[in-house]
Structures are given as C-alpha cells and as structure tokens.
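Asks: What follows is a predicted protein model with its sequence.
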Amino acid sequence: MKKLIIHGGRRLSGEVTIGGAKNSTVALIPASILADSVVNFDSVPDILDVYNLQIIMRSMNVQSSFANGELMIDPTAIEEAELPSTAIKSLRASYYFMGSLLGRFGRAVVTFPGGDNIGPRPIDQHVKGFEALGAEVEYDDDTVRITAPNGLHGTRIYMDMVSVGATVNTILAAVKAEGTTILENAAKEPEIIDLATFLNNMGAKIRGAGTDTIRIVGVEKLISNNVHTVIPDRIEAGTYLSMAAAQGDGVLVKNIIPEHLEAFIAKMIEAGVKLDVHEDSIYVPKTDHFNAIKIKTTPFPGFATDLQQPITPLLTLADKESVITEEIYPERTRHIPELNKLGMDIDNLSHGLIAIRPSTQLMGNSVSAAEIRAGASLVIGGLMADGQTVIKNSEHILRGYDRLIQKITQLNGDIRIEESDEPMH
C-alpha cells in the first residue's frame, strides 16, 4: 500500500501539462478488442487503471505494450477466457468488456466490477441496452453472463436515465450488430465523442455522438490504420485549475480543451479567479480574494460530479459560505470528514447538500483517500495546509492522475510517495 506525504504551505508556480483523459482511456482500451487489426494510441495517461486493463486483456491472449504515453494493443489472436477477477474488481470501467466481448463473440462472462465507492451505480441501463439488442443476461453470484444466441440486431433504445457507462457499453455492443441502432437519451460527454471518433476511424458508422441521440449502423470489420490520440483529461485539468487558484502564484495549465470545462470555468470566474483562457491552455493568476458561490452538479455540459471534490478546498478561501448540491451521486461526501481534519469547516447538511465555510488556519494531518476525486481534494488540502499531511490509501488517487508526484513537484510542491505498512481499506 502507498501513502502520499505532503509538506504544505509552499506557493505553486510554473506550468503543468494535462494527460490524456482517464475516462476516455478506460473505454477505448476495451473497445480496441473489437478491432480486426493492431491498434495504436498516444497521449495515454500513466495511471494504474491502464496497467489493470492490460492484465485483463492478457488473460484473453491480447498482447499490449505501454511506454511514454504510447499504447499498442494486438487483439488479432484474441481468445475467450475467464477474466481475472482481481483486476476486474480494481476498476469499475472493466464493465466495458461486457459490451466489447458481446460485440466480438456474441457472449460475455464478466465478474461484477469494482472501482470507487461513491454510492449506488447499478448496471440496469447497461443490461437494458444489451437485452434490447437481443442478448440474454443472467446473474450468477457476482458474475454477469451475457449471451446472444440469435446474434445482435439493431433497434431503438431509450435510456431511462443519462448514463455514460451504459451509453458506452451499448455503442460497443451495437457497433458490429446487424442493422441500425438508435440510442436515445444518450450521454453527451466528450469521452463518448472520443470513443465514437476512434471507432469511426476504423470503419464504424456512428453518428450523433455528443448529442442525446446516437445512430449506429452495424459493420462487419473494424481495421485501424492510424494512431488515435486520446483527448485531454478535463477532470485532471479542473483539479489543477483548483489547485493553482488555491495555492498558486501564477500557473499555466496546458493541453486543455476549454469547451469541455465551460461550466467549471464559469464557476471559477464567478468565485473571483481571473482566468486567462487560451485555445488549448489556461493561465491561473494569483488570486487574493474569493467570492462564495453555489454549485449544482449535473450531467455534461453541466458542472461535473468529478470536479465537486477538487473544487471544495478552494471554496474554504471564500469570504462567505459556499454551497454545493451533489445531484449525480449524493453520497459522494467521503472527503468532508478528511478535509475537516486539516482544519476546514465543511458540513454535509443533508443528502448531497454540502456547506463550505471560510477556513483560515489549516494544519497538516493524517487523512485517508476513499476514492480518486476525494483523494485529489486531499492533495489540494494538503498543499494548502501548514506542516505535514499524510494521505493513506493513495492507490485510489494514482488510479486516476497521470504522473501526479512529478507534476506537482515541477510546480514547486513538496510531495512524495512512500510504501505504507497499513492494509488498504
């Protein structure tokens, strides 16, 4: 187990380059096994989830190599096999193998996925998509068995709720299905567009990605002829923008697509941060006064639930009480007691309603990262607090943040990683 050790209070300055999007990468890698050729990606983030997905693919005789942001995957000798449950349980996005295996072989057996504990995230919408396409789904203890005895056939599917995961899985299952699939009330996230772009470049026929209606005409073969560049990670970008505003003396955040962060940027400006937004970078000046704001998390293009926690420490610098309403995952509040150990004054008022009051005297402490974005908020809190902060269970953070130690060190932060003797919770 690993722990992060931060000596806080140092001002940050310089520049940081954002890596490829975690939430794209964890969909693109399972999607690659649909290809009938070798697949190449670049701008792949160096995160634990990538290595776990490689382990899962290796069990199916899919070879891959990963170095310096470049990932090669060869699915041409793929075999059906039982997937390693330890790797499956380590990340939730392993459930994308349900859609891609179903699309490739007409059947899939996947252990129930793990990942962050941020409240209930059922897979009923995924199952609805598979069944509409003609699959039969059975549950056996913690295993999901999906078969399509008569093949997969295009149809019209209406999602009862907007779900990124279910949208991705339905696309993966439908891309080689017979006929046309029309997916309504689909998620519009940039990562969905990235996935569709990757598949279309191999010969898929997907239209409408980024809107709430996606049309998929099934094809027989997918052949990759070029390198797919993963889009920049908007959640990593928002995390560094928050960090730079809270503790920076002028930080340039590079490799950003500002259109992917419009709701977040608007709230930062409302809070008093005079962001200088360029085509693919944002400069965060030193900010001496912050305004209290109200935030409500909603599906894209609204304020992302994944940025609720990273912006929380920044709001403790405001002149009055700020309020966040977490509407996507109301139980996503496990960062609050940990941030309060650093001297912050944050209350979980009711189901998903968070009050953040001004806090001036922050002191380092021993805290624990319950999941990726909760951990990111603790990193920012630790950089703001005087003295030493120790963040236990930091594997969670490293699952989602590319070269975190290196990037913060380059900004003049004092952060290092150590092995911990304590078991992970």
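Replies: Arrived safely. Everything numeric in this text was worked out from a predicted model, so none of it was measured.
Asks: switch to C-alpha atoms for all contacts and neighbour counts from now on
Replies: Noted.
Asks: where exactly do the helices run in the stretch 1-150 of the chain?
Replies: For the stretch 1-150 of the chain, the helices defined by DSSP state H, counting those that start in this stretch occupy 22-31, 48-58, 85-90, 96-105, 124-132.
Asks: D386 is nearest to which of those?
Replies: Across the helices of the stretch 1-150 of the chain, D386 has its closest neighbour in helix 48-58 (29.7 Å, CA to CA).
Asks: Let me see the residues that make contact with that closest one.
Replies: For helix 48-58, contacts defined as CA atoms under 8 Å, 6 or more residues apart in numbering pick out 25-26, 29-30, 63-64, 83-84, 87-88, 90-91, 94, 398-400.
Asks: If we use 7 Å, what do you get?
Replies: With CA atoms under 7 Å, 6 or more residues apart in numbering as the test, helix 48-58 has contacts from S64, L83, P84, A87, L91, L398, R399.
Asks: what's the nearest residue to the last one if we skip its chain neighbours?
Replies: In this structure, R399 finds its nearest non-sequential neighbour in L48, 4.5 Å apart by CA to CA, 6 or more residues apart in numbering.
Asks: Just give the number of residues close to the one you found.
Replies: Burial of L48 is recorded as 19 neighbouring residues (other CA atoms under 10 Å).
Asks: same question, the one 5 residues further on
Replies: Residues lying near L53 (other CA under 10 Å) number 22.
Asks: For T312, see how far away it is.
Replies: Distance of L53 to T312, given as CA to CA, to the nearest Å: 31 Å.
Asks: what does L404 give?
Replies: 19 Å.
Asks: tell me the contacts of G238?
Replies: Residues in contact with G238 (CA under 7 Å, 6+ apart) are L307.
Asks: Is it correct that it falls within a strand?
Replies: No - per DSSP: H, G, I helix; E, B strand; the rest coil, G238 lies outside any strand segment and is helix.
Asks: Pick the one among the contacts of helix 48-58 closest to T147.
Replies: Ranked by distance to T147 (CA to CA), the contacts of helix 48-58 are led by L83 at 16.1 Å.
Asks: Comparison target, given below:
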Amino acid sequence: MDRIRIVGGRELNGVIPISGAKNAALPLMIASLLTPETLTLENVPDLADVNRLLRILGNHGVDHMVEGRRFGDSPDASRTIRLSARDIVDTTAPYELVSKMRASFWVVAPLLARMGEAKVSLPGGCAIGTRPVDLLIMALEKLGAKVEIEAGYVHATAPKGLRGAEIEFPKVTVGGTHTAMMAAATAQGATRILNAAREPEVVDLAACLNKMGAKISGAGRSEIEIEGVGRLNGARHRVLPDRIEAGTYAIAAAMAGGDVLLAGAEAGALQNALDALVAAGAQVAVSNEGVRVKRNGAGLSPVDVETAPFPGFPTDLQAQFMALMTRAKGDSRITETIFENRFMHVQELARLGARIRLEGDVALVEGVERLEGAPVMATDLRASVSLVIAALAAEGETMVNRVYHLDRGFERLEAKLSGCGAVIERLSS
C-alpha cells in the first residue's frame, strides 16, 4: 500500500494549477445516462473516484472514450471524456460497485427517468457519518415513483413515467438536489425544488442539463424550477474548477508560508474560506489568473469557524483548517454541523503534537509552537489531506499511510506541492 513521505519546514512558492472539480464531474458523468447521444465533458480530473464511476457507468452500457494529454502538452493538461449511453443494458447497480463510492447511488435518477425502473444498492463511501439517502428517495416518490427497499437495494419504478411535483427538502442536501434535477428534467410537467442546495456544483449540473435541452432555472438559489421536456440530447460541457482543491492548497500555503498562485481558482466559490484565511493572517489577492495566497512568516491568529451549506464554510475544508489552527497563537473553535464522525483526523493530528479537545460537534484547538513529524494514518479523503498540511509545517519527517483516500479527490498532489518547494514523495510498497 502506498505511503507519502513529507519533510516539513519548507515554504511553498510557485504556481499550483487547479483541476476540475470531482464533486461536479461525478453528477455530470451520471447525467450521461439521460440521453442516447454523446455527452462530452472537458476538464475532468484523473481521480480514483472518476475512474471507478466510469466502470459503474459501463455496467449500465455507457461507452466512454478518454482524450488524454497529447504529446507536448503540459503535465497539468486536463482530460476530456466522451460518454455515450445509446443503449442501457442493465438498470441494476450492484452492491460491489456502489458500495465503494456513495455518489454512484445517484444513477437511480437518470435510470428511472429514462427506463422507468432502477435497482440500486444502498451506498457506501467515506466513514464520516450515515449520510442517509432518505431525502433522495423522498424526491423520487414526490415525482411519482414507487420505491421499495429490498435486501439492501432501492428498487424504484415508474412505468408510466415521472410527473412534475413540488419537492421541499427539510434540510439542504446536495445529493438530493442533484437527484431531483436529473429525475425532473424529463418528467411530465413542472417541478419546483424548495430549500435546494446552492453549491456551485449544483449550478454546474443545471448548466450542463440545460445544454442538453433541459429547462432549469434558479440553480444557485434556494428555489429551482424545472419544466420537463420529452428528451435530452448530447452536449459539450467544461467541468468547473475544484473549489475544495483550491481551498486546500490555499490553507497549505498559509500553513507553510510563502507565495502561491492557485491558477484557475474561482474566489467566489470559496469566499467564506478565504475570509477565514485572511482573518488568520494570510494575504489573499484575486486576479484573472486565479487566487494568490501569501504568508510572510508572521504568526497565525486563531479563527473560529462553523461549517454550513454553501455559501458558508465548507465541511470539506474543515479538517484542513483545523490543521492550520494547530499552529495559531491562541485557541480556536471549529464546529461541524454537516456530518457526524468528521473529527477522525483529530487523533492523528495529535500524533504530530496538536492539542485538540472534542466536545460533541465542536473541536477546541489550542495552538502549539511547533509540530513534530510522525507516522500517521489517513481515515478519509479530507482527513488525509489535513495530515499532509500539518506535515508541511512539522519538524522532521512525517509518513502518511493509507493514501488511497487522497487519490480519490486530489490529482497529482505530490507533484503540485513539490513543484512549489515541498519535500514530498510517494513510496510504493
């Protein structure tokens, strides 16, 4: 099993290109099931989750062609993937596939909308809480589907097609909003989604569906309106930049010090996190090139943050910001409101010398003067990169084990950091 070795104490200086967003690419790829024509997606990151979803879609009959980097291209050149679901050969998504990545459960919506039936295993994924699918099922039932749970599978049927309806989510859910939009795009009549997720990835999916012929308005606001159309066509769409990757490297630059340009990053997609970095003592400048983050070596100030749905502080940056606060001059409070069990990185940060006390959904972080390298173990995607951030500022060597979590969400992490001066390498067992 691969490990990552990091020797801390080096500033980061240079340019880090921001890849396409995993959390946008996955629902966009799933949307290919809605049409028999080809959906072409540009700027798709080369990640384990993306490649796993290609295999899952292939199980349903989706053909794909990946256009990789051509001779002479920069190593940072993005991929283009062409997806063609001309014939759906299987409406069942088996446990052995879905259990490895919970986002793959979303195939239930386009399969049901196009074929009138879907049988999808209840999902797996990161161990950061239950993340139930009850709200997704509720949305499908509102649209007229009959849904039954059978031996660990969700079996949804709508032999006469789906019908537009009003769907009001009791709490904000990104997966529920994705599912409702895909299912309603070709339903008969109009659909209103109330208390919809406002994340940029939701806006990106709506933009792609509209290019395919859907009629969706209001994405990015709490109320989305959809006028169902008879069928969708193929389209070409570029995946938006990954705001979580950008926020992660912004925090890394603040942790290690130096001057880093996050090329292609969109500041508006992570403004809350950038505001927290400024409060902590980093300098942030926005330009047409992206976002530049500097820290000149002055001490970090403690900042309290509370995770919230967009446009609040992202839960997917909570672990990274906690790593930053371990070196602040004072105490900070980090409150997690989205997922239970998302403090599993605390014990591993403690191995590096961090002082963190948990009180329910609050982590109380007492800043320390220095961290020391040690062997640590990744528990989930965002927790694993928080250990990398801490290691960048730790004295001596840190060995991060179980880095397959990192490969799910960060493209070429070692190359991007080493290109800015970090001493970091992957060791294959």
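Replies: Nice, thanks for sending it over. Since we're looking at a predicted model, the values are computed, not measured.
Asks: TM-score for these two?
Replies: For this chain pair, the superposition-based TM-score is 0.95 by TM-score structural alignment, normalised by the length of the first structure; 418 aligned residues with a CA RMSD of 1.4 Å.
Asks: Excluding covalently adjacent residues, which one is nearest to the equivalent of E168 of the second structure over in the first structure?
Replies: Under the alignment (TM-score structural alignment), E168 of the second structure pairs with Y158 of the first structure. Distances taken as CA to CA, 6+ apart place E184 nearest to Y158 of the first structure, at 4.7 Å, with adjacent residues excluded.
Asks: quick one, what contacts the corresponding residue of the second structure for the one you found?
Replies: When the second structure is aligned by TM-score structural alignment, the residue opposite E184 of the first structure is L194. Going by CA under 7 Å, 6+ apart, L194 of the second structure touches I167, E168, F169, S222, E223, I224.
Asks: Of these, just the buried ones, ChimeraX syntax please.
Replies: Buried subset of the contacts of L194 of the second structure, written as a ChimeraX selection, criterion 16 or more other CA atoms under 10 Å:
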select :167,168,169,223,224
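Asks: Let me have the contacts of L194 of the second structure in JSON lines, adding distance to A252 of the second structure as columns.
Replies: Listed next are the contacts of L194 of the second structure as JSON lines, based on distance: CA to CA, whole Å:
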{"residue": "I167", "distance to A252 of the second structure": "40"}
{"residue": "E168", "distance to A252 of the second structure": "38"}
{"residue": "F169", "distance to A252 of the second structure": "35"}
{"residue": "S222", "distance to A252 of the second structure": "32"}
{"residue": "E223", "distance to A252 of the second structure": "35"}
{"residue": "I224", "distance to A252 of the second structure": "36"}
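Asks: among the contacts of L194 of the second structure, which are in strands?
Replies: I167, E168, E223, I224 (DSSP state E).
Asks: Put together JSON lines for these, with distance to A127 of the second structure on each row.
Replies: Formatted as JSON lines, these follow (distance: CA to CA, whole Å):
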{"residue": "I167", "distance to A127 of the second structure": "29"}
{"residue": "E168", "distance to A127 of the second structure": "28"}
{"residue": "E223", "distance to A127 of the second structure": "31"}
{"residue": "I224", "distance to A127 of the second structure": "31"}
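Asks: between those residues, which is nearest A350 of the second structure?
Replies: Of all those, E168 has the smallest distance to A350 of the second structure: 41.7 Å, by CA to CA.
Asks: can you give me the strands for the stretch 301-429 of the second structure?
Replies: For the stretch 301-429 of the second structure, applying DSSP state E, counting those that start in this stretch gives strands covering 305-306, 331-335, 355-359, 362-366, 375-377, 397-401, 423-427.
Asks: D42 of the first structure reaches V230, doesn't it?
Replies: Yes - D42 of the first structure is within contact range of V230, at 6.4 Å (criterion: CA atoms under 7 Å).
Asks: Looking at these two, which one has more neighbours?
Replies: Each of D42 of the first structure and V230 has its neighbours counted (other CA under 10 Å); V230 has more, 24 against 18.
Asks: Under the alignment, what does the more buried one map to in the second structure?
Replies: With TM-score structural alignment as the criterion, the equivalent of V230 of the first structure in the second structure is V239.
Asks: show me what contacts that match?
Replies: Listed by CA under 7 Å, 6+ apart, the contact partners of V239 of the second structure are G20, A21, A24, A25, L41, E42, N43, V44.
Asks: can you rerun that using 8 Å?
Replies: V239 of the second structure neighbours (CA under 8 Å, 6+ apart): G20, A21, A24, A25, L41, E42, N43, V44, D204.
Asks: Check E220 of the first structure too.
Replies: Listed by CA under 8 Å, 6+ apart, the contact set of E220 of the first structure reads K176.
Asks: hang on, the earlier thing: dump the strands of the stretch 301-429 of the second structure to CSV, plus distance to A127 of the second structure.
Replies: Listed next are those as CSV, based on distance: least, CA to CA, whole Å:
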stretch, distance to A127 of the second structure
strand 305-306, 21
strand 331-335, 18
strand 355-359, 18
strand 362-366, 18
strand 375-377, 14
strand 397-401, 17
strand 423-427, 24
